[in-house]
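# Using only what follows, build the 3D model:
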Amino acid sequence: RIILTASGGPFREWTADQMRGATIDQALAHPTWQMGRKISIDSATMMNKALEIIEARWLFDCPAEMIEVMIHPQSMIHSMVEMIDGSTIAQLSPPDMRLPIQHALTHPRCLAGKTPTLDLTRASNWTLQPVDRERFPAISLGFEVARVGGSAGAVVNAANEAAVGLFLDGRIRFTDIVTACQTALENHNHETNVTLDRLLELDRWARAEVHQWQARSSRC
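This next block holds a predicted model:
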């Protein structure tokens, strides 16, 4: 199995009712990571993890059934791989975006970096727990897209970018972001063997669909 970890974002302990009233500033206030506005909102909805599910499925040719997501508020364990012999290999580091960026730029080499080393004496305070998919429906959406493949990933990714933009503009509620993505996925005609040109068309369609959905919703 591949086990992806998520901090849970700023709303890890919030109820669904509380999240419906979340403000932009609250959604941007990530407890452990310093990131840009769009990815901070993705972390709050857990759409970032939904996208990682899709990425893991295709990058590692791993069926969705062999991918799991767990909440790890301390953001020290970033991913784990469960081996067929029963052992588990984990990637550990302090929550600093410079390290994964450096790794991506220098792989397969391992070079000296600026990030601090891990203090393993604090490992006794680390926790892992399942994701509440009722409060974070983006996770279920990510698994659905990973299972069906084809055009679904491009549609959900574009819909999410459009919906996050609408939220940051104050035009939809925080909880509307994932709803908009689900609506776009449901309304598109799924395609399997998709060309790059067709994916770009679907990207534009999904963004327009989200804006049309927002316009319809605002009139209700």
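
# C-alpha from now on. contacts and neighbour counts both.
Fine.

# Spell out the residue ranges of the strands in this structure.
2-6, 67-71, 77-82, 88-92, 129-130 (DSSP state E).

# what's the most buried one of those strands?
strand 2-6 (a mean of 23; mean count of other Cα atoms under 10 Å).

# quick check: angle from that one to strand 77-82?
Inter-element angle recorded for strand 2-6 and strand 77-82: 160 degrees (by axes from the mean of the first three to the mean of the last three Cα atoms, to 10 degrees).

# the inter-axis angle of strand 2-6 versus strand 88-92?
Interaxial angle of strand 2-6 relative to strand 88-92 (the same axes, to 10 degrees): 30 degrees.

# quick one: strand 2-6 to chain centroid distance?
Distance of strand 2-6 from its chain centroid, counting by Cα atoms, centre = their mean, to the nearest Å, is 11 Å.

# Equivalent analysis for stretch 110-120, please.
Averaging C-alpha positions (Cα atoms, centre = their mean) puts stretch 110-120 25 Å from its chain's average.

# Tally up the residues packed near W213, please.
Neighbourhood size, W213 [other Cα atoms under 10 Å]: 15.

# That one against Q182, yeah?
No: using Cα atoms under 8 Å, W213 makes no contact with Q182, being 11.2 Å away.

# And the residue nearest the centre of the chain, how far from F143?
Centroid check for the chain by Cα atoms, centre = their mean gives N48 as the closest residue, at 1.5 Å. Noted for N48: a distance of 12 Å to F143, by Cα to Cα, to the nearest Å.

# Next, the second sequence, to be compared with the first:
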Amino acid sequence: MKIKGIAILGSTGSIGCNTLRVIDSLGDPFRVVALAAKQNAAKLAEQVARYRPTLVSVASESCADDLRARLRELGAPAIPRIVVGEEGLIEVATCERASCVVSATVGAVGLVPTLRALEAGKRVALANKEALVMAGELMTRAAQKNGAELLPIDSEHNALHQCLRGETRAEVRRLILTASGGPFRNCNRAAMERATVEEAMRHPTWNMGAKVTIDSATLMNKGLEVIEAHWLFGFEADQISILIHPESVVHSMIELIDGSIIAQMGITDMRHAIQYALTYPQRLPSPLPRLDLARIGALHFEPPDTGRFRCLELAYRALRKGGTLPAVMNAANEEAVNAFLAGRIRLTDIARVVESVMDKHVQGPASALEKILKADAWARHAAASEIAALVAERGSVAPV
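Coordinates of the predicted model:
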């Protein structure tokens, strides 16, 4: 069987590390040919020494020097070519030896490299929500034009992909994304106002990075997923619903026009979705534990509280208006999440910052990369001003 070269953007993060575990379990013909990480040189050096990619990208020259030194300390048999910055990410994303690119960076940094991978005709296993949120039109157009495949790694969208495999578009009435509800599902607004970073990081189901975990606490992650689902599957905002499902056993569902509902269920382990994206359209055996419904006993569902979780409505608004507004919403959210993690604003201020920036945005088309990047930069500047005003007004930082 032909070797399947895998390039990973964000190899030292949760998705990246799980992708390497999946490749370990799959064995031949999967090979790691290129890796990209921001600045975790210690973990990246271990990965390079083990998997021996020929191309590696890091954020800066100083990180590259650190990586070379660590590889020498580990006694690595060869030092790969090391590239830096956004150009380095793009080189990894378009690596000639890679047939599949796992896009697992967090935030807007993954936009251009993911787009370039699609333009190069690669299969993109996508875990980076922001790329589709910001530039869904460009991404899907590039995939269609260049014969590239766009397969989701997010558990919810991966579940939808599996549910839709046997159905025609005309047979499907709506998509139903499930959400755990995050750590504040049963908290009132006052408790959320007082929430610390430590409390917000206690996700009840998944082990994720800081940004994604905070997005889960505000349910912005689900809002981003609504926009992502629109671009992946071609459904409009009114055809995409959200259900809170604390057990996180049903990863998503589709409702058909005759009232039937098809659900994809499984254990809470991202390796299932990653393997599906790497091996599609085949299904291969997996070493993961099997789902034991008898042990779980009961599954619960409830509608989301958009009064407490304002980010959901903001995301639906961005999708309905389209253009550059989703990119603006995403950028403002990233800045606000960083400010919360730094203890500068409260958890509930995240939605306030995002809404204020969206209200001030002058809408434009998202038909060109330059327009999207310009809107992204404007929104970050506007969000920084909103955050500074909140800090000055309050006279103290939020509890950490």
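
# what TM-score do we get after superposing?
The TM-score (TM-score structural alignment, normalised by the length of structure 1) is 0.95; 220 aligned residues with a Cα RMSD of 1.3 Å.

# before we move on, the earlier item: map the residue nearest to the centre of structure 1 onto structure 2.
Residue correspondence to structure 2 (TM-score structural alignment): N48 of structure 1 is matched to N221.

# Kindly report the same for W213 of structure 1.
In structure 2, W213 of structure 1 lands on E386 (TM-score structural alignment).

# ditto for M70 of structure 1
Matched to structure 2 by TM-score structural alignment, M70 of structure 1 sits across from L243.

# for F11 of structure 1, same thing?
Taking TM-score structural alignment for the superposition, F11 of structure 1 sits opposite F184 in structure 2.

# thought that match was touching A217?
Yes: using Cα under 8 Å, F184 of structure 2 makes contact with A217 at a distance of 6.5 Å.

# and the lengthiest helix in structure 1, how far from the chain's centre?
Longest helix in structure 1, counting residues (DSSP state H): helix 196-219. The chain centre lies 20 Å from the centre of helix 196-219 of structure 1; the measure is Cα atoms, centre = their mean.

# ok, now stretch 332-348 of structure 2?
18 Å.

# what's the span of it from first residue to last?
Stretch 332-348 of structure 2 has an end-to-end distance of 14 Å (Cα to Cα).

# ditto for stretch 71-89 of structure 2
First-to-last residue span, stretch 71-89 of structure 2, Cα to Cα: 20 Å.

# Where in structure 1 does that stretch fall?
Counting by TM-score structural alignment, stretch 71-89 of structure 2 corresponds to no residue in structure 1.

# In structure 1, point out the residues matching stretch 115-129 of structure 2.
Aligning stretch 115-129 of structure 2 against structure 1 (TM-score structural alignment) gives no matching residues.

# so how far is L105 of structure 1 from T175 of structure 1?
For T175 of structure 1 relative to L105 of structure 1 (Cα to Cα), the value is 35 Å.

# Please apply the same query to N157 of structure 1.
On the measure of Cα to Cα, N157 of structure 1 and L105 of structure 1 end up 24 Å apart.

# neighbour-wise, which of the two wins?
Set side by side, N157 of structure 1 and L105 show more neighbours around N157, with 20 against 10, by other Cα under 10 Å.

# quick one: what's aligned to that one in structure 2?
Structural alignment (TM-score structural alignment) places N157 of structure 1 against N330 in structure 2.

# tell me the contacts of that match?
E130, V133, M134, D376 (Cα atoms under 8 Å, 6 or more residues apart in numbering).

# again with T45 of structure 1
Residues near T45 of structure 1 by Cα under 8 Å, 6+ apart: G9, F136, A138, F174, T175, I177, V178.

# and if we set it to 7 Å?
By Cα atoms under 7 Å, 6 or more residues apart in numbering, the contact list for T45 of structure 1 reads F136, A138.

# Please report how far it lies from V81 of structure 1.
24 Å.

# what ranges do the helices span in structure 1?
16-20, 24-28, 37-45, 47-59, 98-106, 138-148, 152-168, 176-187, 196-219.

# Just put those in a markdown table and tack on distance to D119 of structure 1.
Output for the helices of structure 1, formatted as a markdown table (distance: least, Cα to Cα, whole Å):
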| stretch | distance to D119 of structure 1 |
| --- | --- |
| helix 16-20 | 33 |
| helix 24-28 | 27 |
| helix 37-45 | 25 |
| helix 47-59 | 26 |
| helix 98-106 | 16 |
| helix 138-148 | 30 |
| helix 152-168 | 35 |
| helix 176-187 | 36 |
| helix 196-219 | 43 |
